[in-house]
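Visitor: build me a model:
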Amino acid sequence: MITVLIETGVNKHKAYKIKGKLHLKGMFMNNYQNHENGRFWIWWNNKKVEVRKISSSMQNIHCGVYDLQSNFLYWLTAIYGLNYLEKKKKLWYELEQIHLSQHGPWFLIGDFNNVLKAMDMSSGNLVQEKEYKDIISMMNRTNLSEMDTGGGGV
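Guide: Just a heads-up that it's a prediction; the model follows:
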């Protein structure tokens, strides 16, 4: 029903050419207005659901998902966390602001590029507390929890 591609790295000028070659049917949104290489592409089958963009930034697109009668189903936020600690702090702040402005089920999908504890490895090295304390604080304030995907990080 909904397909989310993250960290596409495709220049805006090439995106629609590539989109055409993928032959995906339905509606399409991106975040080229926030990043020249469009970190997110979201497709959905508009015969099954309606997806409405609420906000976007360099690190996320936040949407509402509705049935065809415009009844709210859930919130969907596609995430791609940048690799720099200060940029990640901006993402945590953005997620807290989204949390404050919504009610109902919230589904976050993507790559936070972060770990949650020192035991998690980053390139074979133990991570420092400063690398995960802010995401833990954000998750506590927003009541988010990690789903085990077998991948090792958030």
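
Visitor: alpha carbons only for contacts and neighbour counts from here, please
Guide: Noted.

Visitor: let me see the ranges of the strands in this protein.
Guide: 2-6, 27-30, 40-44, 50-56, 60-66, 72-80, 106-111, 121-122, 125-126 (DSSP state E).

Visitor: what residues does the last one touch?
Guide: Just to be clear, that refers to strand 125-126. 118, 119, 120 (CA atoms under 8 Å, 6 or more residues apart in numbering).

Visitor: distance of residue 135 relative to residue 85?
Guide: Counting by CA to CA, to the nearest Å, the gap from residue 135 to residue 85 is 10 Å.

Visitor: can you check residue 144 too?
Guide: Separation of residue 144 from residue 85 (CA to CA): 20 Å.

Visitor: okay if I get the strands of the chain as JSON lines plus mean neighbour count and distance to residue 16?
Guide: What follows is these, written out as JSON lines (neighbours: other CA atoms under 10 Å; distance: least, CA to CA, whole Å):
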{"stretch": "strand 2-6", "mean neighbour count": "16", "distance to residue 16": "14"}
{"stretch": "strand 27-30", "mean neighbour count": "17", "distance to residue 16": "10"}
{"stretch": "strand 40-44", "mean neighbour count": "20", "distance to residue 16": "11"}
{"stretch": "strand 50-56", "mean neighbour count": "17", "distance to residue 16": "19"}
{"stretch": "strand 60-66", "mean neighbour count": "21", "distance to residue 16": "19"}
{"stretch": "strand 72-80", "mean neighbour count": "20", "distance to residue 16": "20"}
{"stretch": "strand 106-111", "mean neighbour count": "16", "distance to residue 16": "22"}
{"stretch": "strand 121-122", "mean neighbour count": "15", "distance to residue 16": "35"}
{"stretch": "strand 125-126", "mean neighbour count": "11", "distance to residue 16": "40"}
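
Visitor: one more to put side by side:
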Amino acid sequence: MRGLNRQDKQREMNLFLHRSNAGLFGLLETKFKRAKATQAALNLCTGWSFSSNLSHIPGGRIWLMWQHLIFNVNILRTTAQLMQCEVEHTGTRNKFSITVVYGFNDQMLRRDLWQDVEQIQGSVLGAWAVMGDFNCVLKRDERVGRPVTAAEIRDFKRCMGVGYLVELRSSGAFYTWNNKQGDDKRVYSRINRVLVSGAWLTPLPSSEVHFGNDGLIDHCPAMINWDDAIQRAKPRFYYFNIWSQALDFQQKVRENWTQRIEGTKMFQLVGKLNRLKGTLRSINKRHFNEVEIKADKAKAELEDCQTALQQNPTNAYLTRAEIQPAATYHKLHQARIQFFKQKSKLHWLT
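Guide: Now for the predicted structure:
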């Protein structure tokens, strides 16, 4: 994701990460400045663990972030084009290997990537997934706007064969990247994907990757789900100071707090706090969700347009029609961030 040195991009990604309800992320094409890298990572996911390939290439093109209470992550290998790690879920003790990839644009330089993946295949045990931006398509019909040659896909196909990798079942957007250019200059391609070994499909037969629409960035975000094999973490509850501005705030809180709960002092306190969450969520829903609703509506309109473009990527009218919804969503999205940052005084960033 380009532009992550900017705080507005960091806020946008922060919001996406918290809403996705996942515990392990790979961020690609970050290009952080070394002096800002650590603070940027903390801004994105406060309290998370993280690692990058910053020491292998300027800007650290790959960042791996995880919630240490959900996953144990052991980084085994890092290069300029990939990060290889072993992951253990702390609840189920399920283990699997993940290789996060960001291939170079140059075909010759990508050969190092294919060789590294083949070497990892010889040492990995159990379930294994290779995912990310390979900067290379697999088939001729996976790019629109610029022809695909047999030479540019030959090495990728060979690597999949040697590594005994297959493409994970996917849903959502087919073209996972576009250059955001107008009319006949627009190029779409399927360069982001998730490849898995046969050992992955045995314990996780229902696993699937969903590619969302690209929104304001040039790549489609990918989310892997494997049904209920690993339980999702419950979303956190945040208190927003702006709720106290509601006219009925004190009355509702007082009514909630004065209702008796039998038990020890600690049991009463925890019970009242848990009950108060419902009251505060109700206040938020009645008084403070208009900005979020408008932003979500604008995002839905943008996604509808981008879904239509996925079906008809050469349509110049649809390409032009995407501009206004994108601008509207960007404006409302920034307003939503300012709403939480300034009025709630929730410090996404310091």
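
Visitor: that older thread, can you add neighbour count and give the contacts of strand 125-126 of the first structure back as a markdown table?
Guide: Shown next, in a markdown table, are the contacts of strand 125-126 of the first structure (neighbours: other CA atoms under 10 Å):
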| residue | neighbour count |
| --- | --- |
| 118 | 15 |
| 119 | 11 |
| 120 | 16 |
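
Visitor: okay if I get the residues you listed as CSV plus distance to residue 52 of the first structure?
Guide: As requested, the contacts of strand 125-126 of the first structure are arranged in CSV below (distance: CA to CA, whole Å):
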residue, distance to residue 52 of the first structure
118, 38
119, 38
120, 35
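
Visitor: for residue 80 of the first structure, state which of these is nearest.
Guide: residue 120 (18.9 Å; CA to CA).

Visitor: Provide a list of residues in contact with that closest one.
Guide: Residue 120 of the first structure makes contacts with 126, 127, 152, 153, as judged by CA under 8 Å, 6+ apart.

Visitor: for residue 109 of the first structure, give its distance to residue 33 of the first structure.
Guide: 20 Å.

Visitor: please apply the same query to residue 49 of the first structure.
Guide: The gap separating residue 49 of the first structure from residue 33 of the first structure is 24 Å, by CA to CA.

Visitor: got it, and residue 133 of the first structure?
Guide: From residue 133 of the first structure to residue 33 of the first structure the distance is 31 Å (CA to CA).

Visitor: before we move on, what about residue 118 of the first structure?
Guide: Distance of residue 118 of the first structure to residue 33 of the first structure, given as CA to CA: 36 Å.

Visitor: again with residue 115 of the first structure
Guide: 29 Å.

Visitor: what do you get for residue 10 of the first structure?
Guide: For residue 10 of the first structure, the distance to residue 33 of the first structure - CA to CA - is 13 Å.

Visitor: of these two, who's got more company?
Guide: Neighbour comparison, residue 10 of the first structure and residue 33: the larger count goes to residue 10, with 17 against 12 (by other CA atoms under 10 Å).

Visitor: contact partners for that one?
Guide: So residue 10 of the first structure contacts 37, 38, 39 (CA under 8 Å, 6+ apart).

Visitor: so which bit of the second structure is the biggest helix by length in the first structure matched to?
Guide: Using DSSP state H, we find that the single longest helix of the first structure is helix 85-100. Aligned by TM-score structural alignment, helix 85-100 of the first structure falls on residues 107-122 of the second structure.

Visitor: what's in contact with the matching stretch?
Guide: Identification of contacts with stretch 107-122 of the second structure by CA under 8 Å, 6+ apart yields 81, 82, 103, 104, 152, 155, 156, 159, 162, 163.

Visitor: any of these buried? List them.
Guide: Using 16 or more other CA atoms under 10 Å as the burial test, the contacts of stretch 107-122 of the second structure include 81, 82, 103, 104, 152, 155, 156, 159, 163 as buried.

Visitor: nearest spatial neighbour of the fifth one, skipping sequence neighbours?
Guide: Which is residue 152 of the second structure. Excluding its sequence neighbours, the residue lying closest to residue 152 of the second structure (CA to CA, 6 or more residues apart in numbering) is residue 107, at 6.7 Å.

Visitor: now do the fourth one
Guide: Sequence neighbours aside, residue 110 is the residue nearest to residue 104 of the second structure in space, at 5.6 Å (criterion: CA to CA, 6+ apart).

Visitor: for the second one, same thing?
Guide: Closest residue in space to residue 82 of the second structure, ignoring its immediate chain neighbours: residue 101 at 4.4 Å, by CA to CA, 6+ apart.

Visitor: quick one: the one you found and residue 80 touch, right?
Guide: No. Counting by CA atoms under 8 Å, residue 80 is not a contact partner of residue 101 of the second structure; they are 9.3 Å apart.

Visitor: now check the second structure for the residue matching residue 138 of the first structure.
Guide: Aligning on TM-score structural alignment places residue 138 of the first structure opposite residue 159 in the second structure.

Visitor: how about residue 18 of the first structure?
Guide: Counting by TM-score structural alignment, residue 18 of the first structure lines up with residue 40 in the second structure.
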